[in-house]
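Chemist: everything below, folded, please.
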Amino acid sequence: MQHPTFRKRWLTAAIAAAACSSSAFAQEADQESSDLPVVRVVGEAVSEPTTEDTGSYTSNRVTIGKQGLTLKETPQSVSVITRERMNDQNMTTLDDVLTRTTGITKRDFGPTASVYLSRGYEIDTMLLDGTPIDSAIGVTDTMFDTAVLDRVEVLRGPAGLIQGSGEPSGTVNLARKRAQEEFGFQSALSYGSHDAYRGEIDVTGALDESGRLRGRFVGVHDDRNHFIDHVYTENTTGYGTLEYDLTPSTTVSVGIMDQSGESRPNYGLPQLANGELLDIDRSTYHGSLWDVKDESIERYFAELEHELDNGGNFRLIANHIDRETDTQQSTAGVSIPTSNSDDIDIWQWRIVNPRQDRFVDATLSTPFELAGKTHNLMVGASHRITEEETLFGSGDPQFIQRNLANPNPNTPKPTFDVNQTRDLETQETSLYSQLRLSVLDNTTLIAGGQVSWWESEDQLDSTNNFEIDSEFTPYVGLIYDINDQVSTYASYTEIFQPQSSQQVNGDFLDPRTGQQVELGLKGEHMNGALNWHASTFKITDKNRGITDLDNPGFSVAEGEAESEGFELEVTGRLTPRWDISAGYAYTQTELVNDPEQEGRPLSTDTPEHDLKLWTRYRFSDNPDQGWRVGAGLNYSSEVFAEAGDTRWEQGGYTTISGLIGYRLNRNLDFALTGENLTDKKYFETVRARTRNNYYGEPRNFMLTMRYQY
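Modeler: Presented below is the predicted three-dimensional model:
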């Protein structure tokens, strides 16, 4: 590998792994709760949210809305990426998952960080079991390893009831693997293109004879170079959790997730001044050999769940996250070249970013009887505190020059003057409620909302204090069951987003409000083994800050934007041997009230057409033995970036992926996966004149051996 070795840090919770090897594990696994592939009934419904060992590409129950609801009971578009599909497509990172999810597009910032978009807006909230997890400077951390996850749930559109403030894009819920009562052991070894090495271990089981105390440990080390010269990532993840049944109806769980990583990042390429895309070798690196990003994240969590006698549920969850990144980087960012062989200026800089997040949430959900029908009421409260410090500065010298086509990365490391500091503290408190009324035998009315108090203190050159009091975000939905398999729905959702721009009187702008109307159909067939949905939506984004033409340098909250389109998705089992996940999204965005940009797209890097298809076929009726093959494609229509009168375009393109796998028996499996099999050369991200333009990855393969017991 072309990088130094760094100290690997494992969790103290690894003691759970040792404990799990005790002789306390003595019973066979139950299909709904175990990792063990003892019995897999082809076509059986997935009645629980857990997807491990179901062999399914779908789950008809999700937990993203603070309750365990079926997909048909959720009047918004939701996609579920199951454990089985993550294994089949070798999705080892959050980036792998989201770039294969219906309607989600990517704005690249290198191999360890990206922004993801839904319906034209950035997804700015990620949840871990329903609680927010940190993101640095608005950029999603793609270092998050999926080996610790059972499934990923993606809701598209405003999620104000779930998350309070944010963009009207949607939210992503990462559902952790839970400790199981029955013993389970899994391991995997992988080797692939660009010297990619990966190892996983996963062990779970009871820690006492009664099974009331359970533990789980997952450990991963991932070490790989990149298709770009000199770029690498090396990540270690450890996850440990303990669960204890205080009573038959009350469970408490605690855990820790520790991630540490070192990488040599890449911040992309410039584009040519005449509007043409660069045409140089995809492996070209414009950074320096001293470039490095060190990152560590520790997440601690505790949860108490109590099942009420009437079938209701109370859940209290708290988490604490410590994160620190230290990046020393040289990147293109100033020059606009005129040809593929120009010299360009390279900016040398350093940024250190410690951050701490604390979150607590309490939810009570209870059924009740009224007028001979059963209804449900959910109430809850949450509080979040985020403290972030950013120290940054340029190198000495601040700029050096490199040739665009033949750069020399072997340059002296500068001295850094990290003399600028920004301190940011944000607090948000929310009260929320949702009422589900069975108004008719086949009709459900949902009404609810959230009241939020938001405040921020931002210190850079001066201190800015900003508060939002009692901001209400409503939620209304109606579901009509056409028959036992198909339902139709309508929903109205909102969300708010604070703005930091100021009016001429010195006040901050009122928050933006994102309002969405969505209509759709959902179907559930073969006892839940196959799910589909079709939806159409329109988002109106009001109070956007635009330039105050009468008072230059200030803003007014009079801008407006729109996003509209439709989505189709089908996931699950077509026949006992054939599984599929297919999704299509059509999206149009427009700035409708902005004197300087009216009529232009809100998001030029959101394609109008986005198609994602993956299918797998097994040649044996026995899912625990035999050959399988898989194939997929991702299609994106044109995206572009603009600066003044210059426009850079990446035309529509298609990439092809594939799988060949053989399961020797219920314990041992081999799989070879490949991406971009036609070796298509394209820009995955077209973003700016001077940097942040990224080639998509060339053809690559990964061979994986899995063992489970």
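
Chemist: rest of the way, CA atoms for contacts and neighbours
Modeler: OK.

Chemist: can you get me the start-to-end distance on stretch 44-52?
Modeler: End-to-end distance of stretch 44-52 (C-alpha to C-alpha, to the nearest Å): 14 Å.

Chemist: what's the answer for stretch 276-284, then?
Modeler: For stretch 276-284, the end-to-end distance is 18 Å (C-alpha to C-alpha).

Chemist: same check on stretch 17-27?
Modeler: 18 Å.

Chemist: residues of it that come out buried?
Modeler: By 16 or more other C-alpha atoms under 10 Å, the buried positions in stretch 17-27 come out as Ala17, Ala19, Cys20, Ser21, Ala24, Phe25.

Chemist: and the next element down the chain from the one helix or strand the second one maps to?
Modeler: Following DSSP states H and E, one finds Ala19 within helix 15-20. The C-terminal neighbour of helix 15-20 among helices and strands, as given by DSSP H and E, is strand 61-62.

Chemist: how far off centre is stretch 215-232?
Modeler: 18 Å (C-alpha atoms, centre = their mean, to the nearest Å).

Chemist: could I get the full set of helices for this structure?
Modeler: Secondary structure of the chain (DSSP state H): helices located at 15-20, 83-88, 94-98, 160-163.

Chemist: run this one through as well so I can compare:
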Amino acid sequence: MSMTHRPLHGGSRSLLLTLAIATASLHGVQAQAQPTAQQARTYEFDIAAQALAPALVEFAEITGFQLFFDANLTRDLNSPGAHGRLGGEQALQRLLAGSNLTYRFTNPTTITLAVPDNGSALSLGATLVESKQIAESPVGPVDGYVARRSLTGSKTDTALVEIPQSISVVTRQEMDDRGVQNLNDAVRYTAGVRSESAGIDSRADDIRIRGFDAGSWSNSRYLDGLRVPRGGQWTTTQFDTYGLERVEVIKGPAAVLYGQVTPGGMINMVSKRPTAEQRNEALLQAGSHDQYKLALDVGGVLDEQGQWLGRLVGSFNDGNAQVDHTDLSRTFIAPSLTWLASEDTEVTFLAQYQKDDGGSTYQFLPMTGTLRTPHGRIDRDTFLGEPDWNVYDREQWSLGYALGHRINDTLSFRQNLRYSYVDTLYKGAVSFGDTQPDGHTLRRRAVLGDGTAKSITVDNHLQADFATGALDHTTLFGVDYLKVDWEHLRTGTNHPNIAPIDIFDPVYSGVADIAPNLRPQSSYDTTNRQTGIYLQDQIAWENWRVTLGGRYDDFDDNQANRLNGTRTVTKDEAFTWRVGATYLFDNGLAPYFSYSTSFEPAVGETWDGSPFEPTEGKQYEAGIKFQPEGSDSLITLSAFQLEQQNITVADTDPSHNTCLPSLCQRQSGESRIRGVELEGKASLTDGLSLSGGYTYLDAEVTKSTGADKGKRLAQVPRHMASLWADYRFQGGPLAGLSIGAGARYTGGTYGDPENLYHIRGYTLFDASVRYDLERLGIQGTEVALNASNLTDELYVANCSTVASCFYGSGRNVTASLKYHW
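Modeler: As a prediction, this is how the structure comes out:
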């Protein structure tokens, strides 16, 4: 971050007032307008008591504001300093305390200092203090596509370029430009990530990172740094992306900070939080399949002292889906409240409520008619279930807080806590094998799943910032705890209690014989606990940044089988660690290397009753990041080798016969993924924004007792590529118009472990058009049209068995009207 200090010439005194904002001074001047986005952000300040002039220099470098003042005004004046996470204006007031100086904003990013009786004058010889780079909150809004800082990668406020691991951030601006409707949409232009890998599924987020599951059925989704609950089979959460500020993806093991996660990586969703800006937004959408959406986002300062900030985000949508006889409705509300208790203490309360009603788009289609088409192809909107037995209802809510307290100049403490609850009901009728020999008659089965999950999770960490000689340390010590209680009951019935159906001309037979013939198939009452202790040290020496970390986890799973009255208790422990280093060249290049490990509990036991060891992962990663100083861009090139051990496989030893009629399981499986990723994001000054990447994955089962040894890992394409470009016209007759276009390529995959079923690759196109109606005299209003899968490509996303094939999403077009005030 560079700064300039230069005298102003006379012409600078005629600065135009571009935004009339008068702010409250230390001596009673009242605010007359709401602050802008930059004024509303909060920053981490550690400005010591000192002479006022250098204190203002530090303020400008942290916030990015320009300060104009006559050097004579600050001569012989001292500042008490400012500490903690504060709004820019709040920090400036503390720096000026006792100085008898006032200030005013002459445009959204420029502040003029003066004495009270000469509040508008700038004299010759005034000084401009400016920063060429605007500071960013790691949980706050980002102007454009390029985030610079993150909490997710280290649990400290760290520049992305300094973290020795590949991390991607999808900003709110990028989500809005692309018309994102769900988490799958949000990450679809992220290198190393495959979304909707198992086809259309309105129930869940289906995401794989570096070949491993990181979606709703995994332990790798986090909200505001805390893991979200997951219960039995169909009991999981999903979060409306309108309530998110950013989506962050860690690629590779993250267990050193978060505990049990898949080795491929994890996703952290960052909620919208209160800011000092009173920015209101109303949104109206209408789109394909008669879907419509209403949304509202309001918030700002709640009291005259500026200690209380509030925000309310909510939405409602209703309509049909791409699959016939499927309705989808959602009600979402997320209030939040921030209390700036003192310059050292801040707490934000976060709550969410979401209710999903309707059916499920997830169909187990037969291989005949999808992957194999001797008699034709099943239409994507064909529904092969029963209209009166198509239900997926979910109610979820959460309540928690994020507390930060600065103890002194060295120590600070943070605590994040959340209680969550989710209740789901699923009814579905799906295929029971492939079609009959005639090629169009399909037998079916019906299931009902009812489950709840409730969890409490808390993360405490103490951060120490200190120096030992030439080394600057940011040391983190933390303890976290997670408890999930879940219950799940699955019942079902098969043919002939549900009649077969013609896949090309479906006639529905009704559900009269389904409910009376449902039989329990599984019923569990389970408690999962995890306690983790972790230590991390981020060391800075000259241009070197070194990260060292280790974590110990103790976990247990206590599961009661309510059908047979048995109980299985799995207790174990694991140690994971990470080491990495980055070198920051002056030209913006930052080569890095890291080694990290991961674990996941493996529930079950061997033939002799011995509990399974945790499944373990490790990764070597080397790469280079490029972020030239002053640019709004970030490019990451990484190469990695990712291995997973202790995978459960079939035990083929004939003497191990205690599991008959099934084979027992043992842990001897291993897999390896070698890959290369290239990702770039840029928000260029001429109105052009870019986001995209390329991924190469060589994924192989290296050790197994089955036929999958030496085969490619299922659902892992060898090549993926994407590019999104958005251009906003800056002047001329097209000023106010924005156009965007994107392309996504996913290479061919195998749907099953033995590589029997090959799925062809596909290329999809997206587009958007937006227009700011301010050009027509309508202030604060924008209209937009977004389309995904523009050509309505019909493609198979996955096919794992002859009765488990899935289409990907078709074309979806959404028209939006957005109003800000």
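
Chemist: quick one: TM-score?
Modeler: The TM-score (TM-score structural alignment, normalised by the length of structure 1) is 0.90; 678 aligned residues with a C-alpha RMSD of 2.6 Å.

Chemist: what's the helix holding Ala19 of structure 1 aligned against in structure 2?
Modeler: Counting by TM-score structural alignment, helix 15-20 of structure 1 pairs with no residue of structure 2.

Chemist: hmm, who's touching that helix?
Modeler: Residues from elsewhere that reach helix 15-20 of structure 1 (C-alpha atoms under 8 Å, 6 or more residues apart in numbering): Phe183, Val203, Thr204, Gly205, Ala206, Leu207, Gly215, Arg216, Phe217, Gly240, Thr241, Leu242.

Chemist: for structure 2, which helix is longest?
Modeler: Under DSSP H, structure 2 gives helix 52-63 as its longest helix.

Chemist: what's the helix or strand following that one aligned against in structure 1?
Modeler: Note on helix 52-63 of structure 2: by DSSP H and E, the next helix or strand toward the C-terminus is strand 66-70. Under TM-score structural alignment, there is no match for strand 66-70 of structure 2 anywhere in structure 1.

Chemist: quick one, strand 66-70 of structure 2 and helix 52-63 angle?
Modeler: 160 degrees (axes from the mean of the first three to the mean of the last three C-alpha atoms, to 10 degrees).

Chemist: list the buried residues in the following helix or strand past strand 66-70 of structure 2.
Modeler: Downstream of strand 66-70 of structure 2, the next assigned helix or strand under DSSP H and E is helix 71-74. The neighbour-count check on helix 71-74 of structure 2 (16+ other C-alpha under 10 Å) flags Leu73, Thr74 as buried.

Chemist: off-centre distance for helix 71-74 of structure 2?
Modeler: Counting by C-alpha atoms, centre = their mean, helix 71-74 of structure 2 is centred 47 Å from the centre of its parent chain.

Chemist: name the helices or strands packed onto the next helix or strand after that helix?
Modeler: Following helix 71-74 of structure 2 in sequence order, the next helix or strand is strand 78-79 (DSSP H and E). Packing contacts for strand 78-79 of structure 2, counted by 3 or more C-alpha pairs under 8 Å, 6 or more residues apart in numbering; DSSP states H and E, involve strand 50-51, helix 52-63, helix 88-96.

Chemist: all strands of the stretch 451-600 of structure 1, in order?
Modeler: Ranges of strands within the stretch 451-600 of structure 1 are 463-481, 486-497, 512-525, 530-547, 555-575, 578-593, based on DSSP state E, counting those that start in this stretch.

Chemist: out of the ones you listed, the one nearest Arg299 of structure 1 is which?
Modeler: Nearest of those to Arg299 of structure 1, taken as C-alpha to C-alpha: strand 486-497 at 25.9 Å.

Chemist: residues making contact with that closest one?
Modeler: Contacts of strand 486-497 of structure 1 (C-alpha under 8 Å, 6+ apart): 72, 75-76, 158-161, 164-168, 471, 473-482, 511-524.

Chemist: what does Asn319 of structure 1 align to in structure 2?
Modeler: Aligned by TM-score structural alignment, Asn319 of structure 1 pairs with Arg418 of structure 2.

Chemist: before we move on, what about Thr415 of structure 1?
Modeler: In structure 2, the residue paired with Thr415 of structure 1 according to TM-score structural alignment is Ala515.

Chemist: now Ser452 of structure 1
Modeler: Per TM-score structural alignment, Ser452 of structure 1 is aligned with Asp553.

Chemist: show me what contacts that match?
Modeler: Gly259, Gln530, Thr531, Gly532, Ile533, Glu573, Ala574, Phe575.

Chemist: so which of those is the closest to Lys355 of structure 2?
Modeler: Nearest to Lys355 of structure 2, judged by C-alpha to C-alpha, of those is Gln530 at 28.3 Å.
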